[in-house]
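A.B. asks: The sequence isn't on hand, but the structure is:
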């Protein structure tokens, strides 16, 4: 009767216990120190922005990454070379540099191209030219994160698809399935088991790298923390709260990914 609880306790991950202790200490300070309550209230407005930017950018990056991965697996050499060029160039640029480049170079060029396409060869009277102010910094940050992470996600998809044995594809095609049916019914369900863990890790990284958008003035957790700490000089307390909020988001997400992975493996047995 005593061994079962002890066995369950020994199976509990130590990192989760350590994280729980840190969370208890922080929550205790939150209830006993009024300054922490004020800081949490000041930074809580940035949680929604952080989640929105990360989630939307990740969804778009996943879709774009899947497209690039399929292009890289194409039988047409030109398509493969374009996809490889995209992946190698984007992965070689630091995320912060890519963020600045898209925000201050790429965005104005996109606006100029959009205005040109809408006014050539005939300028429509109802069309109002788009200005760079219409492309706000939040949208630019999402676009930059989408471009940056799509290259990494494309390699995740490529590795997962190539992990499926070629015999599976050949067997499906011999049964009369089309290439699309073979991918959807045979390749993709098997590849998903390989893709899911690194894809979840990329989402966790996206949450953390979303802090870079504060460099553009986007009102996320980091930006609000910078503003509050610079006005109150409470740097220690403020960045404790910033770190705690990011830890809560990433740990909860990691646990959700592990649960999803376990459920998927259980269903496919």
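C.D. replies: Done, it's in. This one's a predicted model, so the numbers in the text were calculated from it and none came from an experiment. Numbering: from 1, shown residues only.

A.B. asks: going forward, measure contacts and count neighbours with C-alpha atoms only.
C.D. replies: OK.

A.B. asks: measure residue 99 to residue 30 for me?
C.D. replies: Taken as C-alpha to C-alpha, to the nearest Å, the spacing of residue 99 relative to residue 30 amounts to 34 Å.

A.B. asks: The two - which one has more neighbours?
C.D. replies: With neighbours defined as other C-alpha atoms under 10 Å, residue 99 and residue 30 compare such that residue 99 has more, 25 against 17.

A.B. asks: quick one, what contacts that one?
C.D. replies: Residue 99 makes contacts with 140, 141, 144, 145, 213, as judged by C-alpha atoms under 8 Å, 6 or more residues apart in numbering.

A.B. asks: Columns secondary structure on top of those residues, output as TSV?
C.D. replies: Below are the contacts of residue 99 laid out as TSV (DSSP: H, G, I helix; E, B strand; the rest coil):
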residue	secondary structure
140	helix
141	helix
144	helix
145	helix
213	helix
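
A.B. asks: ok, these vs residue 267, which is closest?
C.D. replies: Checking these against residue 267 with C-alpha to C-alpha, the nearest one is residue 145 at 32.6 Å.

A.B. asks: Quick check: the closest one touching residue 59?
C.D. replies: No. Using C-alpha atoms under 8 Å, residue 145 is not in contact with residue 59; the gap is 10.6 Å.

A.B. asks: so residue 81 is in which element?
C.D. replies: Using DSSP states H and E, residue 81 sits within helix 77-91.

A.B. asks: I'd like the next helix or strand past that helix.
C.D. replies: helix 95-101.

A.B. asks: If you count contacts, what does the helix holding residue 81 end up packed against?
C.D. replies: helix 45-72, helix 137-162 (3 or more C-alpha pairs under 8 Å, 6 or more residues apart in numbering; DSSP states H and E).

A.B. asks: Helices of the stretch 151-269 of the chain, start to end?
C.D. replies: 166-174, 179-182, 188-209, 221-232, 235-267 (DSSP state H, counting those that start in this stretch).

A.B. asks: for comparison:
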């Protein structure tokens, strides 16, 4: 790629060449973050400022970690083949031979490796195992189901409140997953009175009946569009309800005893 057409070439060069500084780089997807990281790691090896066994490259997913590891090794091999300087070539060879001693993985596995070195100080079982993504999802599912069982047993009134406003417990599972994914975010909530929707329903009924008059009685050749279909479906659902209510109001009420 021609360096003249890269708008952030100076910043890219800083990442690769200024090895005595810590840097925070913000960049979008596909902008070349992994390439810059690989180039910086190779520069550290070539300059002698850092041995490969003392490196830690951390990503968020296992897939990204595997890609980073492969690209780092490929770049080391490429530079080794093309390098003519004996000292640099020796450093690259040493890095390739000791690559497995470096840490290139997820933040979870990195933290786990630190805890395994000091399990007592960390207050964890020395034999602990990391959860993979699938296991994490299964545990989330089990926790949610157990919570619902406990609620039904000990606090049925909470489910009654949900049912009163037309919400099923299953509708809340996605919110549960979202909240547990970001435990550091404080949820702001407040209890409010249930709104009276009857005035809105009455106005909606008027609007539906008015809109019905603008829909062709005979279905067009290409069929009714989605809005027309929804209006007609809503009107059909209203009519039986109104008929039942009208029938009840016309039925005399009798009482015995």
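C.D. replies: Looks like it arrived, so ask away. A quick note: this is a predicted structure, and the numbers were derived from the prediction, not measured.

A.B. asks: Now the TM-score, please.
C.D. replies: In this superposition the chains share a TM-score of 0.20, using TM-score structural alignment, normalised by the length of structure 2; 73 aligned residues with a C-alpha RMSD of 4.9 Å.

A.B. asks: who wins for proximity to residue 253 of structure 1 among the helices and strands packed on helix 77-91 of structure 1?
C.D. replies: For residue 253 of structure 1, the closest of the helices and strands packed on helix 77-91 of structure 1 is helix 45-72, at 11.2 Å, according to C-alpha to C-alpha.

A.B. asks: Go through that closest one and flag the buried ones.
C.D. replies: Residues of helix 45-72 of structure 1 classed as buried: 46-47, 49-51, 53-55, 57-58, 60-62, 64-66, 68-72 (neighbour count, 16 or more other C-alpha atoms under 10 Å).

A.B. asks: picking up where we left off before, between the contacts of residue 99 of structure 1, which is nearest residue 179 of structure 1?
C.D. replies: The closest of the contacts of residue 99 of structure 1, once distances to residue 179 of structure 1 are taken by C-alpha to C-alpha, is residue 145, at 31.5 Å.

A.B. asks: which residues touch that closest one?
C.D. replies: 57, 58, 61, 95, 99, 206, 210.

A.B. asks: Next: residue 174 of structure 1.
C.D. replies: No contacts exist for residue 174 of structure 1 under C-alpha under 8 Å, 6+ apart.

A.B. asks: Tell me how far it lies from residue 167 of structure 1.
C.D. replies: For residue 174 of structure 1, the distance to residue 167 of structure 1 - C-alpha to C-alpha - is 10 Å.

A.B. asks: same check, this time on residue 257 of structure 1
C.D. replies: With C-alpha to C-alpha as the criterion, residue 257 of structure 1 and residue 167 of structure 1 are 30 Å apart.

A.B. asks: Hmm, residue 89 of structure 2 is touching residue 80, no?
C.D. replies: Yes. Counting by C-alpha under 8 Å, residue 89 of structure 2 does reach residue 80; the two are 5.6 Å apart.

A.B. asks: just how off-centre is stretch 161-173 of structure 1 within its chain?
C.D. replies: The chain centroid and the centroid of stretch 161-173 of structure 1 are separated by 29 Å, computed with C-alpha atoms, centre = their mean, to the nearest Å.

A.B. asks: likewise stretch 195-212 of structure 1?
C.D. replies: With C-alpha atoms, centre = their mean, you get 5 Å for stretch 195-212 of structure 1.

A.B. asks: Sort out which residues of it are buried, please.
C.D. replies: 195-200, 202-204, 206-208, 210-212.

A.B. asks: before we move on, what about stretch 56-72 of structure 2?
C.D. replies: For stretch 56-72 of structure 2, by 16+ other C-alpha under 10 Å, it's 57, 58, 59, 62, 64, 65, 68, 69, 71, 72.

A.B. asks: What distance do you get for the fifth one to residue 78 of structure 2?
C.D. replies: The spacing between residue 64 of structure 2 and residue 78 of structure 2, counted by C-alpha to C-alpha, is 21 Å.

A.B. asks: repeat for the first one
C.D. replies: Residue 57 of structure 2 sits 20 Å away from residue 78 of structure 2, going by C-alpha to C-alpha.

A.B. asks: picking up where we left off before, dump the buried residues of stretch 56-72 of structure 2 to CSV, plus secondary structure and distance to residue 156 of structure 2.
C.D. replies: Below are these laid out as CSV (DSSP: H, G, I helix; E, B strand; the rest coil; distance: C-alpha to C-alpha, whole Å):
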residue, secondary structure, distance to residue 156 of structure 2
57, strand, 50
58, strand, 46
59, strand, 44
62, helix, 42
64, helix, 45
65, helix, 46
68, helix, 51
69, helix, 52
71, helix, 55
72, helix, 57
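
A.B. asks: Which two of those residues have the greatest separation?
C.D. replies: It's 62 and 72 that sit farthest apart of the buried residues of stretch 56-72 of structure 2, by C-alpha to C-alpha, at 15.2 Å.

A.B. asks: and the strand or helix carrying residue 115 of structure 1, how far out from the chain's middle?
C.D. replies: Element membership for residue 115 of structure 1 (DSSP H and E) is helix 107-119. How far helix 107-119 of structure 1 lies from its chain's middle: 27 Å, per C-alpha atoms, centre = their mean.

A.B. asks: How about it, which residues are buried there?
C.D. replies: Buried residues in helix 107-119 of structure 1, counted by 16+ other C-alpha under 10 Å: 107, 108, 111, 115.

A.B. asks: what angle sits between that helix and helix 137-162?
C.D. replies: Relative orientation of helix 107-119 of structure 1 versus helix 137-162 (axes from the mean of the first three to the mean of the last three C-alpha atoms, to 10 degrees): 90 degrees.

A.B. asks: Now do residue 238 of structure 2 against residue 105 of structure 2, distance only.
C.D. replies: Distance of residue 238 of structure 2 to residue 105 of structure 2, given as C-alpha to C-alpha: 59 Å.

A.B. asks: more crowded one of these two?
C.D. replies: More neighbours surround residue 105 than the other of residue 238 of structure 2 and residue 105, with 22 against 13 (other C-alpha under 10 Å).

A.B. asks: Surely the more buried one forms part of a helix?
C.D. replies: No. Applying three-state DSSP, one finds residue 105 of structure 2 to be strand, outside a helix.

A.B. asks: Identify the residue nearest it in space, chain neighbours excluded?
C.D. replies: What sits nearest to residue 105 of structure 2 in space, not counting adjacent residues and going by C-alpha to C-alpha, 6 or more residues apart in numbering, is residue 65, at 4.8 Å.

A.B. asks: from memory that neighbour sits against residue 107, does it?
C.D. replies: No. In this structure residue 65 of structure 2 lies outside contact range of residue 107 using C-alpha under 8 Å: 9.7 Å.

A.B. asks: Much appreciated, bye for now.
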